[in-house]
Structures are given as C-alpha cells and as structure tokens.
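Peer 1: no sequence on this one, just coordinates:
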C-alpha cells in the first residue's frame, strides 16, 4: 500500500509566497513611424559605439599582460615594495574602465542629441 506524498515546506517559504506581488508586464509604448526610425538609428549608432568601446577594452586587457611579458624588467622595478608589473595588472585597469565608461556615455548621449 502506497502512502500519499506530502510536500514539506518551511513556514518562511509560505510567508514569502504569500507576500509575493503579482508580476505584470508593463505595456510596450507604440511609436509612430518617424519616432521608430529615429529610435532604430540611435540604437544602431550606440551599438557601433559600444562595440568600439569593447574592442578597446579587450585590447587593453589582453595587451597589458602581453606588454608586461615583453618587458620583464618592470617586474624588478618596485613602488612601495610592490613590483610595477603587479601594480599595472591590479590597479591600472580600474581607472581605464572609468575613463572608457565615461567616454562611452558621452558618445552615446551625443548620438541621442544629434538625432
């Protein structure tokens, strides 16, 4: 004789499920033909700019270790007892990311303003 299966759940789970809000999708705005064309042009321009920024980012991130391997003398130079090569790999990418992000944002906003 088989016994009936029972799902065992935590009281916390039941409480979480009871508090869950209904998830509704927000309506998609309908654009007129002129606005839709403008939106597509802006999207394409910003996508091209983003690809350029990503290529620069990957070039930097992949080129930095390559450059450091070609210049092993940088491993001997120390700043505050830390090799410059380590500082270049551990610290240098972050300011570069910030500069690249700000550059990309300005270009994207400029593309919107131009249209």
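Peer 2: Happy to help now that I have it. Nothing here was measured: the structure is a model prediction, and the numbers come from that model.

Peer 1: going forward, measure contacts between C-alpha atoms and count neighbours the same way
Peer 2: OK.

Peer 1: all the strands of this protein, in order from the start?
Peer 2: 78-79, 82-83 (DSSP state E).

Peer 1: ok, second structure coming up, stack it against the first:
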C-alpha cells in the first residue's frame, strides 16, 4: 500500500506520461496514415525504381521501421524524464 503522498505523486507521473504517450501515438498514426496518402498523392513512385525495386516498396520497408524505432526511443526517454525529476 502506498502513502497518500506517494499515491498523488504516482498519479501525477501517470498523467504526465500518458500525455506524452499520446503525442508519440499521434506521430505513429501520422506515419501509418501519411505513407499510403503519400502514395496516393504521388502515384509516380510506383514507376520510379532504385536497383530495380519500385520506390514505393522501398518506402514501405525503409521508412516505417526506423521511424518506429526512433519513436520508441524518443518516447522512452520522454517517459523516464519525469521520473528522474521527481
């Protein structure tokens, strides 16, 4: 069981971390939704090729995964910062 002061601190940390997580989730949704939108806006990406592979396919493989790793690391650091300060 936590002391009342610890409960308040834990709730405050939870709220801060939840807000920060929502920002990261928003960026993730933007990444997932904007990639297909980009293919719709620029259909010529299907006909452009690098090493014989359509640029749109390369974008599906190369862009999301490093971006998700970056978002995960970024979010982890942002989530830990309030704990270190408190």
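Peer 2: Yep, it's here. Quantities reported herein were computed from a predicted structural model and do not represent experimental measurements.

Peer 1: I'd like to know how many residues surround the counterpart of residue 64 of the first structure in the second structure.
Peer 2: Under the alignment (TM-score structural alignment), residue 64 of the first structure maps onto residue 35 of the second structure. The local packing of residue 35 of the second structure (other Cα atoms under 10 Å) involves 16 other residues.

Peer 1: and residue 35 of the second structure, how far is that from residue 49 of the second structure?
Peer 2: 18 Å (Cα to Cα, to the nearest Å).

Peer 1: got it, and residue 26 of the second structure?
Peer 2: With distances taken as Cα to Cα, residue 26 of the second structure is found 31 Å from residue 49 of the second structure.

Peer 1: residue 15 of the second structure pairs with which position in the first structure?
Peer 2: Structural alignment (TM-score structural alignment) places residue 15 of the second structure against residue 44 in the first structure.

Peer 1: tally of neighbours for that match?
Peer 2: The number of residues packed around residue 44 of the first structure, counting by other Cα under 10 Å, is 12.

Peer 1: do the same with residue 26 of the second structure
Peer 2: Applying other Cα under 10 Å, we find 12 other residues in the vicinity of residue 26 of the second structure.

Peer 1: contacts only, for residue 50 of the second structure.
Peer 2: With Cα atoms under 8 Å, 6 or more residues apart in numbering as the criterion, no residue contacts residue 50 of the second structure.

Peer 1: deepest of the strands of the first structure, which one?
Peer 2: Ranked by average neighbour count under the criterion mean count of other Cα atoms under 10 Å, these are headed by strand 82-83 at a mean of 14.

Peer 1: what lies in contact with that one?
Peer 2: Here strand 82-83 of the first structure makes contact (Cα under 8 Å, 6+ apart) with 74, 75, 76, 77.
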